[in-house]
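> Fold the following, please.
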Amino acid sequence: MNHDDAVPVRPLTLAWVGRHLDAGERIVKAEPLHGGITAEMRRLIIGTRGGGTRELVLRSYVDPFHLENAEDGLTGEAGALTMLAGTGVPTPSLVAVDPTAAQCEYPSLLMTHLAGRTVLDDTGVETRVRLLARQLVAIHAVCPAERPRKYTTLTTADTVVVPEGADAAVWAAAADVIRRPAPPYEGRFLHRDFQPGNVLFDVPPSNPEGARITGVIDWAGPSWGPADLDVAHCSAVLALLHGPAWGLRFADAYEEAGGVLAASESERLYWRVRDALAASEEVRSVSQPWREAGRTELTTRAVEERLDAYVAALMDAPG
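Take a look at the predicted model:
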């Protein structure tokens, strides 16, 4: 293996990967994958016994800030990938996992590589929103033999970060919404970070309307909870990435695809506002990968303004 290509993957981890390859296979190249926030991602090119190649993906938690959650994240992802095999939800296949770094330098997971790419530009967003909604309905229809852990939410009314120049009264009213107890709900299997950055598409260059989903990735937080929570999260990300109108549109697209949300508008508002306010704490970390992916206009300030407009639209909605 070329030494320069080996640099992104550490020696113990390389040896661990090698033990999970088929006889006669070898790692010939490692390439960084960009866009992740919590973990280091590498695409590994594997030389096969017959002279061809195949690809695997290596996820390693190396940032000290995220290491404390590595074991839970990798264990959850390994369990989700195993459970989802054969369900029709397009996910990578699990190859191996070392959640406590017993054999690798850092906690790591090895999985198959899926075709397709994340698509973050505005062109074709209407088609992709419909596809995202259908895919999320299919995820929520999965009935695992063993339920994952109950969902968690960390944001409180007191941790919300109000954007500069925002209407303080509107944000105070939004914060009051999540001071209330969570509404009752019918549990569903949740992804918990379902959004455009974690969905792979095949988009014909000459026909954006012919896009199709090839994979759903990043299953570190599978949970049991209300469908509204996954819908609210994807809605908030769409609002920041493509504009508030698309955040408001996603819930309708989900229902049009056959999904079922909370019965009352006040219950729906609770989940949507909760996730929108959670985004206020992550604007900088979320927007940076988008700029690195080519959306250079999405400065931290621009994303804050979109979030402010989205929260105002939610609080102004009928009901």
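
> contacts, neighbours, all on C-alpha from now
Noted.

> Now do the strands in the stretch 1-150 of the chain.
26-33, 40-47, 53-60, 94-98, 108-112 (DSSP state E, counting those that start in this stretch).

> no, scratch that, I was asking about the stretch 201-319 of the chain
Using DSSP E, counting those that start in this stretch, strands in the stretch 201-319 of the chain cover 212-216, 223-226.

> could I get these as TSV with distance to Val97?
Shown next, in TSV, are the strands of the stretch 201-319 of the chain (distance: least, C-alpha to C-alpha, whole Å):
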stretch	distance to Val97
strand 212-216	19
strand 223-226	20
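
> ok, now which residue in this protein is the farthest from the centroid?
Distance from the C-alpha centroid of the chain, by C-alpha atoms, centre = their mean, peaks at Gly50 (35.6 Å).

> Next, the second sequence, to be compared with the first:
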Amino acid sequence: MSRHLEAGERIVRTEALHGGITAEMRRLTIRTRDGGTRDLVLRTFVDVEHAEDGLNREAGALILLTGTDGTSGADGADGAGEFSGTGGARVPAPGLVAVDPTAARCEYPSLLMTHLPGRTVLDDEGVATRVPLLARQLVAIHAVRPAVRPPEYVAWTTADTVVTPQGADAAAWAAAIDVIREPAPPYEGRFLHRDFHPGNVLFDMEHPDPAGARITGVVDWPAASWGPADLDVAHCSTNLALLHGPAWGPRFAEAYEEAGGVLAATASERLYWRVRDALAFSEDVRLVARSWRETGRTELTARAVEERLDAYVTALMAAPG
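Next up is the predicted model:
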């Protein structure tokens, strides 16, 4: 850490940030030479199996997005692989300070980045105002045109690893699993966040009117990928369906198109990506529910989230077309 602080600076406080699943996050308060403070964020992968790939992807994404919304990163940050060229899209991402993807200098693989203002908002109140903001932000992410593409997306589930929830609509789930047994539809590739959802978006909520909310940051980029826009839309849709109720999944997809985003041409292609993402949650319901409860949504027990997932999958399979 000290290698990347200014002369005379020191860490005076650390604070654990909650809600993450794959890594530990800490906010570090730095005392500056003039007596003021500034904050950095340290991501640490304790489970190192996918750490090197994830940290290289995140470092590349943060370098790519530097300057797209007033952010700045450190030149020549250690170990970073770069995706260059943003096409003018506005994406408020952290700036990269340093990365150690193989734990050459740290106890565990780690990435140090700038701290962005704002906070995550997962409450039901105001969701109708936030959904269009999320949709417009995702359209901006997909407008990024990297000169060098990030790695291809990785599927997060297979037909053979899906866990059908207890008491679920067996016929609907069997039909959904059959959907993802088919080959993936052809698609026009886009730059993907790949884990875009309300828990990875920061809002300025200081305005007394909920309509005055604005996005101040998009964080958590270790899964940055190249793939179909539908996959990012599907992931945010599933998260919204589980957080706020099944109807919010389709509503987000509609908001994305209303914001100018382009999805797959046919209903069957769109269904494939939405089902693939929804079924992936069946394997991690307990982890997802626990992370949301840590942020204050105490009513979202594993069973409650399972029931919403069942309702969402059933609704997807019953939708016309």
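
> any idea which of the strands of the stretch 201-319 of structure 1 is most buried?
The highest mean neighbour count among those, using mean count of other C-alpha atoms under 10 Å, belongs to strand 223-226: a mean of 22.

> Take the strands of the stretch 1-150 of structure 1 and write them to JSON lines, including distance to Thr127 of structure 1.
JSON lines is the format used below for these (distance: least, C-alpha to C-alpha, whole Å):
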{"stretch": "strand 26-33", "distance to Thr127 of structure 1": "26"}
{"stretch": "strand 40-47", "distance to Thr127 of structure 1": "28"}
{"stretch": "strand 53-60", "distance to Thr127 of structure 1": "28"}
{"stretch": "strand 94-98", "distance to Thr127 of structure 1": "30"}
{"stretch": "strand 108-112", "distance to Thr127 of structure 1": "27"}
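
> Mind checking these for the one nearest to Pro184 of structure 1?
Of all the strands of the stretch 1-150 of structure 1, it is strand 94-98 that lies closest to Pro184 of structure 1, at 34.3 Å by C-alpha to C-alpha.

> What span of structure 2 is that closest one aligned with?
Aligned using TM-score structural alignment, strand 94-98 of structure 1 spans residues 96-100 in structure 2.

> how big is the offset of that stretch relative to structure 1?
Comparison of stretch 96-100 of structure 2 with structure 1 after fitting gives an average deviation of 0.4 Å (mean C-alpha distance after the TM-score superposition for structure 1).

> List the buried residues for that stretch?
Neighbour-count burial for stretch 96-100 of structure 2 flags 96-100 (criterion: 16 or more other C-alpha atoms under 10 Å).

> quick one: which of those is nearest Leu242 of structure 2?
Leu242 of structure 2 has its nearest neighbour among those in Leu96, at 31.6 Å by C-alpha to C-alpha.

> where's that closest one relative to Gly67 of structure 2, distance?
In this view, Leu96 of structure 2 and Gly67 of structure 2 are 11 Å apart by C-alpha to C-alpha, to the nearest Å.

> Check Leu231 of structure 2 too.
Distance from Leu231 of structure 2 to Gly67 of structure 2, by C-alpha to C-alpha: 26 Å.

> ok so, going back, closest one to Thr13 of structure 1 among the strands of the stretch 1-150 of structure 1?
Closest of the strands of the stretch 1-150 of structure 1 to Thr13 of structure 1 is strand 108-112, at 8.0 Å (criterion: C-alpha to C-alpha).

> who does the closest one touch, helix- and strand-wise?
For strand 108-112 of structure 1, the packing partners by 3 or more C-alpha pairs under 8 Å, 6 or more residues apart in numbering; DSSP states H and E come out as strand 53-60, helix 70-84, strand 94-98.

> Verify the contact between Leu240 of structure 2 and Gly249 for me.
Yes. Between Leu240 of structure 2 and Gly249 a contact is recorded at 5.7 Å, counting by C-alpha atoms under 8 Å.

> where's Glu265 of structure 1 relative to Pro208 of structure 1, distance?
Distance, Glu265 of structure 1 to Pro208 of structure 1, using C-alpha to C-alpha: 34 Å.

> related to what we said a few turns ago, looking at the strands of the stretch 1-150 of structure 1, which is buried most?
strand 108-112 (a mean of 23).

> what's the angle from it to strand 53-60?
Angle, strand 108-112 of structure 1 to strand 53-60, by axes from the mean of the first three to the mean of the last three C-alpha atoms, to 10 degrees: 150 degrees.

> how close does strand 108-112 of structure 1 sit to structure 2?
Compared with structure 2 after fitting, strand 108-112 of structure 1 has a mean deviation of 0.5 Å; criterion: mean C-alpha distance after the TM-score superposition for structure 1.

> so stretch 40-47 of structure 1 corresponds to what in structure 2?
Aligned by TM-score structural alignment, stretch 40-47 of structure 1 corresponds to residues 24-31 of structure 2.

> Please apply the same query to stretch 232-245 of structure 1.
Aligned by TM-score structural alignment, stretch 232-245 of structure 1 falls on residues 234-247 of structure 2.

> contact partners of that stretch?
With C-alpha atoms under 8 Å, 6 or more residues apart in numbering as the test, stretch 234-247 of structure 2 has contacts from 122, 124, 127, 194-198, 248-253, 273-274, 277-278, 300, 305, 308-309, 311-312, 315.

> switch to 6 Å and redo it
By C-alpha atoms under 6 Å, 6 or more residues apart in numbering, the surrounding residues in contact with stretch 234-247 of structure 2 are 124, 196-197, 248-249, 252, 274, 277-278, 305, 308, 312.

> and what of stretch 264-281 of structure 1?
Outside stretch 264-281 of structure 1, the residues within contact range by C-alpha under 6 Å, 6+ apart are 155, 160-161, 229, 232-233, 236, 262, 319.

> Just give the nearest non-adjacent residue to Ala315 of structure 2, would you?
Pro246 (7.8 Å; C-alpha to C-alpha, 6 or more residues apart in numbering).

> What about that neighbour, how many residues nearby?
Residues lying near Pro246 of structure 2 (other C-alpha atoms under 10 Å) number 24.
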